[in-house]
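Visitor: Fold the following and give me the result.
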Amino acid sequence: MSMDFGFDVISAKEYERQRVLYEPLTAAIRNLIDAGIHTDVDEATAREAQAAVEAVTELLAGKRRTVTTTLRHEDTGRPLAWANPAVGLRNAIAPPMVIHHEDDGRAWSDFSLSGAYEGPPGWVHGGICALVLDHILGEAASDGLTKPKFTGTITLRYLRGTPLGPLRAEAYIDRVEGVKTFARGFLRDADGTTVEAEGVFIQPVWARDAG
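Guide: Down below sits the predicted model:
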């Protein structure tokens, strides 16, 4: 069963058109966030930049979407959550993750985190680690978000600090017991695992009744 909450349906062709159009814009806004965090320009330059950003904001707000921020891909049935704070293609605060799925159900992503996700100096904020792992465990547990499974509990073990820069997140299904799917995963840098995670994902009552 695919998850269906009355999402607007988008064709593969239209999805690709929007991806090509908006993905670079999101990347540019993400770079702007990072630049804003680290800039040390003088007051005049800061005010000039502020005015430019406000003008761009007004330009983008000139026309707003009238459909939901989550669409359903016509071919795959997969939800496409443009605004999702973990993987939203049009959400610049989302870590720049692209989720891949293997035939054995394993989900993974290689990505890099900048200073916008910093907690202690030089290290990824622990809450961002939790966000990434909650999402990728959910991807694995729900067969790429095509089956209704929601986080019941998630347990994290922070083995050491997670440095900013290149990382890999990975998850897989450990076992299934009735309406509960147990998933495991990790966050890793070049030197090995930094955070381990276990999650229980539960099929909602309405999906059980439908099945």
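Visitor: For the rest of this, base every contact and every neighbour count on C-alpha atoms.
Guide: Noted.
Visitor: All the strands of this protein, residue numbers only.
Guide: 8-10, 70-73, 79-81, 100-101, 107-113, 150-158, 165-177, 180-189, 192-202 (DSSP state E).
Visitor: Which stretch among these is buried most, on average?
Guide: Highest mean neighbour count of the strands of the chain: strand 180-189, a mean of 23 (counted as mean count of other CA atoms under 10 Å).
Visitor: I'd like to know which elements it is packed against.
Guide: Of the remaining helices and strands, those touching strand 180-189 by 3 or more CA pairs under 8 Å, 6 or more residues apart in numbering; DSSP states H and E are helix 126-141, strand 165-177, strand 192-202.
Visitor: thought Gly88 was touching Thr70?
Guide: No - between Gly88 and Thr70 there is no contact under CA atoms under 8 Å: 9.4 Å.
Visitor: one more, for comparison:
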Amino acid sequence: MNPDRPPEITPEELAEQAALYEPFTQAVRELVDATIRTTVDPATVRAAQAEIEAITARLREQQVDGPLGAHFGHGRARQPWGNTVVGLRNPVAPPLRAVPAGDRLGEVHAEVALGAAYEGPPGLVHGGVSSLLLDQMLGNAAAAARKPGMTAYLNLTYRQPTPLGPLRLEAWVERSEGHKTYARGQVIGPDGPTVEAEGLFVLPRWARELLAARGATEVPPTFE
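Guide: Below you'll find the predicted structure:
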């Protein structure tokens, strides 16, 4: 097996895995939200804890070693299901789904609803969560423009508090210079932009060498 590529499975197998794990992961997200907001009596909490510990033990009977990584792939596609922002199997992920939209280079949009698990100040999104989401969005924009890279720097300006609840995120590429891509983005709440970001994404040397070894002339667009 090539260590640079995830295991290959068919699109049908990929769809089956997604159909199995997406609702399972969402159920865990609901559990996290319920854990934060429950007001049941102590006996119920202790009973629930015992049930959760038993379920955890069952799931640990068979598991991968270390992080999940890009575990599945078809063709040149990677499925980072363990990713903390977009991972289909990661209950920490909202999850965020960026889609191409708009007229600007590499422009992507996403709609996301952030609940109690993402709270910083009371009723507001933690500033670090905004940074996390914008890092992903700007990276998605760079990838959509066929100029992907890893984050070299990310600068944020917090314009106003970001409320919990439904939010819109936008990102786009301003320009690229060789293997460097400059992108911008923002979080938009009900009263307008709350956080703005600018970042530099650099395709590392090992990735450039890998593409050259494969004879690739350009990078295919990706959104995760």
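Visitor: Could you name every residue contacting both of Gly88 and Thr70 of structure 1?
Guide: With contacts taken as CA atoms under 8 Å, 6 or more residues apart in numbering, the residues that reach both Gly88 of structure 1 and Thr70 are Leu80, Ala81, Trp82.
Visitor: list the contacts for the first one?
Guide: So that's Leu80 of structure 1. Taking CA under 8 Å, 6+ apart as the test, what Leu80 of structure 1 contacts is Thr70, Leu71, Arg72, His73, Gly88.
Visitor: Looking for the alignment partner of it in structure 2.
Guide: If you follow Leu80 of structure 1 across to structure 2 using TM-score structural alignment, you land on Gln79.
Visitor: Distance-wise, check Ala51 of structure 1 relative to Thr39 of structure 1.
Guide: Going from Ala51 of structure 1 to Thr39 of structure 1 by CA to CA, to the nearest Å gives 16 Å.
Visitor: Counting neighbours, go ahead and name the busier of those two.
Guide: Neighbours per residue, other CA atoms under 10 Å: of Ala51 of structure 1 and Thr39, the larger number sits with Ala51, 12 against 9.
Visitor: Trace that one over to structure 2, please.
Guide: In structure 2, Ala51 of structure 1 lands on Ala50 (TM-score structural alignment).
Visitor: how much space between its match and Arg37 of structure 2?
Guide: According to CA to CA, Ala50 of structure 2 and Arg37 of structure 2 sit 19 Å apart.
Visitor: again with Ser176 of structure 2
Guide: Taken as CA to CA, the span from Ser176 of structure 2 to Arg37 of structure 2 is 45 Å.
Visitor: And for Leu31 of structure 2?
Guide: 10 Å.
Visitor: if you count what's nearby, which of those two comes out ahead?
Guide: A direct count of neighbours by other CA under 10 Å for Leu31 of structure 2 and Arg37 places Leu31 higher, at 15 against 11.
Visitor: Identify, by residue count, the longest helix of structure 1.
Guide: For structure 1, the longest helix by residue count, based on DSSP state H, is helix 12-38.
Visitor: which residues touch Ala141 of structure 1?
Guide: The contact partners of Ala141 of structure 1, taken as CA under 8 Å, 6+ apart, are Lys149, Tyr172, Ile173, Thr181, Phe182, Ala183, Phe201.
Visitor: change it to 7 Å
Guide: By CA atoms under 7 Å, 6 or more residues apart in numbering, the residues touching Ala141 of structure 1 are Lys149, Ile173, Thr181, Ala183, Phe201.
Visitor: cool, and Gly122 of structure 1?
Guide: Pro163, Leu164.
Visitor: 10 Å instead?
Guide: Shown in contact with Gly122 of structure 1 (CA atoms under 10 Å, 6 or more residues apart in numbering): Ser114, Gly115, Gly161, Thr162, Pro163, Leu164, Gly165.
Visitor: May I have the residues that are in contact with the residue of structure 1 positioned farthest from its centre?
Guide: Distance from the centre of structure 1 peaks at Ala44, with 35.9 Å (CA atoms, centre = their mean). Contacts for Ala44 of structure 1 (CA under 10 Å, 6+ apart) come out as Gln50.
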